[in-house]
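1. Fold the following and give me the result.
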Amino acid sequence: MDFTLSKAHRELQEKAKAFTEEVLFPYEMECEENNGISPETHAIINQKVMDWGFNATNHSKEHGGQGMTLFEQMLVSEQLGMATGAIWDAVPQPSYPMKFGTQAQIEEYLIPCCQNKRRDAYAITEADAGSDPTQCLTRADKCDGGYRINGEKWYVTVGNVADFLLVHAHVDGDPEKATVFFVEKDAPGVSIKRTPEFSHHFAFKHPEFTFKDVVVDESRILGKVGDGFNLTKDWFVEARLGIAARCVGGAQRVLNVANEFAAGRIMGGQPIREYQAIEHMLVDMTMDIMAAKSLLYRVCWEISGNISDRKLKHARAAAIKLYTSEMVGRVCDTGVQILGGRGYMRENPVERLWRDTRVDRIWEGTSEIQRNIIGGQIKKRGVEIYTGWDFEK
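-> Next comes the predicted model:
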């Protein structure tokens, strides 16, 4: 069993690292100081994404993407996660479920997204429905001309720059008929209720959308009526693994900064890293990242391989999202402590990552929801689904 990265994988990792440092890092303070990046900056990064070949890493070359395996996508996302302000979101990965669209949908939506000419946003969360899509109240009712959508969606990430939405709704109000619809953002009846502000200063916004008698043609259904729950779960799997990769990358940057600071900060005539209290903090941070990275690489390697069980992928993604999101919280908090007052300054990437990564324990399924998923799988399949080593269980 050989887990050594291939030459191609190492080269991809280095390329992603160079892209992050050369293209994304220079705009971190713009994002911090202006609570987002300007349209001009967005356009510059958009073009750089195409030039460097990081557009749509999660979609096939046939559709205009890079055709990377999940493991390769993870190598890229890990490096992108070192950038603060979620500027990594300017390197879009069009929603995975769009690959299941009709040829007409692929040509109208997916291919332009893969070429950075359009942008999608997945609309799932509601005021009283977050991690459990079955609780959604947004509904779609049959009408002349197709379906009439009514409801409200919260925290639609990149909703301010997207030009169309993938809306998870229940046909006839029935969770068994969960369905995903393509909805143009400028369609009659679609409006932004408000754009809340958050602790972090992200590159893009997370508006709340309302849908009032929005009529969409049947051709705007992704898959078929009733496919919505599985399509959204597929989206959750990819989104959770992306979060996990970025958590590991963000934690690594925090450790790098803290380790360098501890080596250069002199107190009592010696670097503070010589004090056992600080040394042990660095050790704990390092071990946390080592464990998380081992889990991340293993699971992404497995899913890139022969796992065909949709539920097993979902189960493993829940575990890795839970562990890495809580890990990065510990690492960031310790990093702030090592840097002292400097770690509390917004000009410091450690402070920004401390704020940025707090949401990773919430969005795309809270830590508590991940524990529910894991607990449910243990009841059904036994602990070996997580403690064993075989792909399929």
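2. CA atoms for contacts and neighbours, from now on please.
-> Fine.
3. Could you measure from Arg139 over to Tyr147?
-> 9 Å (CA to CA, to the nearest Å).
4. same deal with Gln93?
-> On the measure of CA to CA, Gln93 and Tyr147 end up 28 Å apart.
5. and if you look at Trp154?
-> Going from Trp154 to Tyr147 by CA to CA gives 21 Å.
6. again with Glu368
-> 35 Å.
7. Settle it for me: which of these two has more neighbours?
-> Between Glu368 and Tyr147, counted using other CA atoms under 10 Å, Tyr147 has the larger neighbour count: 22 against 13.
8. thought that one was touching Val215?
-> Yes. Using CA atoms under 8 Å, Tyr147 is in contact with Val215, at 5.5 Å.
9. which residues are common contacts for those two?
-> Counting by CA atoms under 8 Å, 6 or more residues apart in numbering, Tyr147 and Val215 have no contacts in common.
10. got a list of what Leu12 touches?
-> Taking CA under 8 Å, 6+ apart, we find Leu12 in contact with 72, 75-76.
11. secondary structure class for Ala319?
-> What DSSP: H, G, I helix; E, B strand; the rest coil gives for Ala319 is helix.
12. so where do the strands sit in the chain?
-> Under the criterion DSSP state E, the chain contains strands at 120-123, 139-143, 146-153, 164-171, 178-184, 190-194, 208-216, 221-222, 266-267, 270-271.
13. Glu347: how many residues sit nearby?
-> Residues contacting Glu347 under the criterion other CA under 10 Å number 14.
14. this one next, for a side-by-side:
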Amino acid sequence: MSEVSPEDFTAINESVREWIRTRVVPREREIADNDAMPDDLRQQAKEMGLFGFAIPQEWGGLGLDLAQDVELAMELGYTSLAVRSMFGTNNGIAGQVLVNYGTDEQKTQWLEKIASGEVVASFALTEPGAGSNPAGLRTKAVEQDNGDWILDGEKCFITNAESADLFVAFARTRPADANGPGIAVFLVPADTAGLTVAPHDEKMGQQGAWTSNVAFSGVRVPASAVVGGDVDAGYRAAMTSLARGRVHISGLAVGAAQRALDESLRHVAVATQGGTPIGDFQLVQAHIADMQIGVMAGRALARDAAAKWVSEEDRRIAPSAAKLFCTEMVGQVADKAVQVHGGSGYMREMPVERIYRDVRLLRLYEGTSEIQRLIIGGGLVKQAKKEAAK
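-> Below is the predicted model of the structure:
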């Protein structure tokens, strides 16, 4: 049962839609050119509660469930993906680790500050040798005689690292064994000695959404920093947060695809070739039709996966299926959008040029398309074997 009624959610979603389309869309070029999020937009997002939309109300958030979260993601995907990224880790992969696995003390210390935007939380999982599969994690955590832990290792592509106040950091406490994968997750304040953040990466797209390398060199944290007080909760926490995040990313991809389609429709209605609006040409209409089908199919699949998550019917295969389809779909839609714009679609001032670059990342983070196929295929085969053994 959601904490937010359908009527209240409709009002929230409509206010976000208006903010995106009237306040943010006109600033997209500014965000991209400066590779930074304007302070006034950041403040507006805080005032609207967007830093905590998926945090439960008891901790100061809006308390949206994942079905509502996906609808909001479709609105957020309509503009520069850097906007969503600004508060995405608070609500998603980092914040959800605390919501689902944190002790009462950890939640009390951090969640209200995360929900208000006073604290930016960053999810420090990916490493140079361990990306979509956390089992390859090499960052080590060694317990000391007094109960403290010492963390050593390097993370890469960590979203919001430069602006983070808190790192939700994953580290190996022992080799994987019969008792579990040996991965714990630690709460590491950004000002902890030995933690360093490199200058943010220069990326193909998503300018304004900063990612950086993060190094842990003899970083000492107390026993109370272990999320849930459980040294084996890390892998499970990572997998749960990533699976939930995949459904959110699906909605984001649908929003971006809708924007690419809308931009294309505006263009083909007025651009002419030989005096004829190009929208009258059947091959252009075929592209538009394919784009519309992709958007509609993606929207239905994202909503279905979100509903299955909320009902707990499927929290593994459905998220991967939605993420795989929607992120591949938006890449195809963005490509067609550039195509129907012709040469102008390749120009930096056109929104579809930015969308084309921005959405390419969606097939990589929170589990690549290849990893999603393994999760889906492997999961279905495992179920089939169980059925066959009965």
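15. what's the TM-score for these two chains?
-> TM-score of the superposed chains, computed with TM-score structural alignment, normalised by the length of structure 2, equals 0.91; 372 aligned residues with a CA RMSD of 2.0 Å.
16. For stretch 115-134 of structure 2, buried residues please.
-> By 16 or more other CA atoms under 10 Å, the buried positions in stretch 115-134 of structure 2 come out as 115-117, 119-127, 130-134.
17. ugh, wrong one, stretch 314-332 of structure 2
-> Buried residues in stretch 314-332 of structure 2 (16+ other CA under 10 Å): 315-332.
18. what sits up against it?
-> 243-244, 246-247, 249-251, 253-254, 256-257, 291, 294-295, 298, 301-302, 305-306, 308-309, 356, 359-360, 362-363, 369, 372-373, 375-376, 379.
19. Give me the buried subset of these.
-> With burial judged by 16+ other CA under 10 Å, the buried subset of the contacts of stretch 314-332 of structure 2 is 243-244, 246-247, 249-251, 253-254, 256-257, 291, 294-295, 298, 301-302, 305-306, 308-309, 356, 359-360, 362-363, 369, 372-373, 375-376.
20. Return the subset of the residues you listed lying in helices.
-> Among these, the members falling in helices are 243-244, 246-247, 249-251, 253-254, 256-257, 291, 294-295, 298, 301-302, 305-306, 308-309, 356, 369, 372-373, 375-376 (criterion: DSSP state H).
21. Contacts only, for the most far-flung residue of structure 1 relative to its centre.
-> Going by CA atoms, centre = their mean, the residue of structure 1 most distant from its centre is Gly269, 44.0 Å out. Contact analysis of Gly269 of structure 1 by CA under 8 Å, 6+ apart lists nothing.
22. quick one: what's aligned to it in structure 2?
-> Taking TM-score structural alignment for the superposition, Gly269 of structure 1 sits opposite Gly275 in structure 2.
23. do Ile243 of structure 1 as well
-> Per TM-score structural alignment, Ile243 of structure 1 is aligned with Ile249.
24. Same check on Glu279 of structure 1?
-> Match for Glu279 of structure 1 (TM-score structural alignment): Gln285.
25. ok, now how distant is that match from Val219 of structure 2?
-> The gap separating Gln285 of structure 2 from Val219 of structure 2 is 58 Å, by CA to CA.
26. now the helices for the stretch 51-200 of structure 2?
-> Using DSSP state H, counting those that start in this stretch, the helices found in the stretch 51-200 of structure 2 span residues 66-76, 81-91, 95-101, 104-116.
27. export the ones you listed to a markdown table and tack on distance to Ile31 of structure 2?
-> Formatted as a markdown table, the helices of the stretch 51-200 of structure 2 follow (distance: least, CA to CA, whole Å):
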| stretch | distance to Ile31 of structure 2 |
| --- | --- |
| helix 66-76 | 15 |
| helix 81-91 | 8 |
| helix 95-101 | 25 |
| helix 104-116 | 23 |
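28. Which one of the ones you listed lies nearest to Gly342 of structure 2?
-> Closest approach to Gly342 of structure 2 among these is made by helix 81-91 (23.7 Å; CA to CA).
29. ok, residues contacting that closest one?
-> Residues external to helix 81-91 of structure 2 that are found in contact with it (CA under 8 Å, 6+ apart): 37, 42, 50-55, 76-77, 95-96, 114-115, 117, 120-123, 159-160, 206-209, 358.
30. Any buried residues in that helix, and which?
-> Neighbour counts over helix 81-91 of structure 2 (16+ other CA under 10 Å) mark 81-91 as buried.
31. what's the answer for stretch 208-222 of structure 2, then?
-> 208-216, 218-222.
32. with those in mind, which one is nearest to Gln109 of structure 2?
-> Taking CA to CA as the measure, Gln109 of structure 2 lies nearest Pro222 of the buried residues of stretch 208-222 of structure 2, at 14.4 Å.
33. Please say which position in structure 1 the closest one maps to.
-> Counting by TM-score structural alignment, Pro222 of structure 2 lines up with Asp217 in structure 1.
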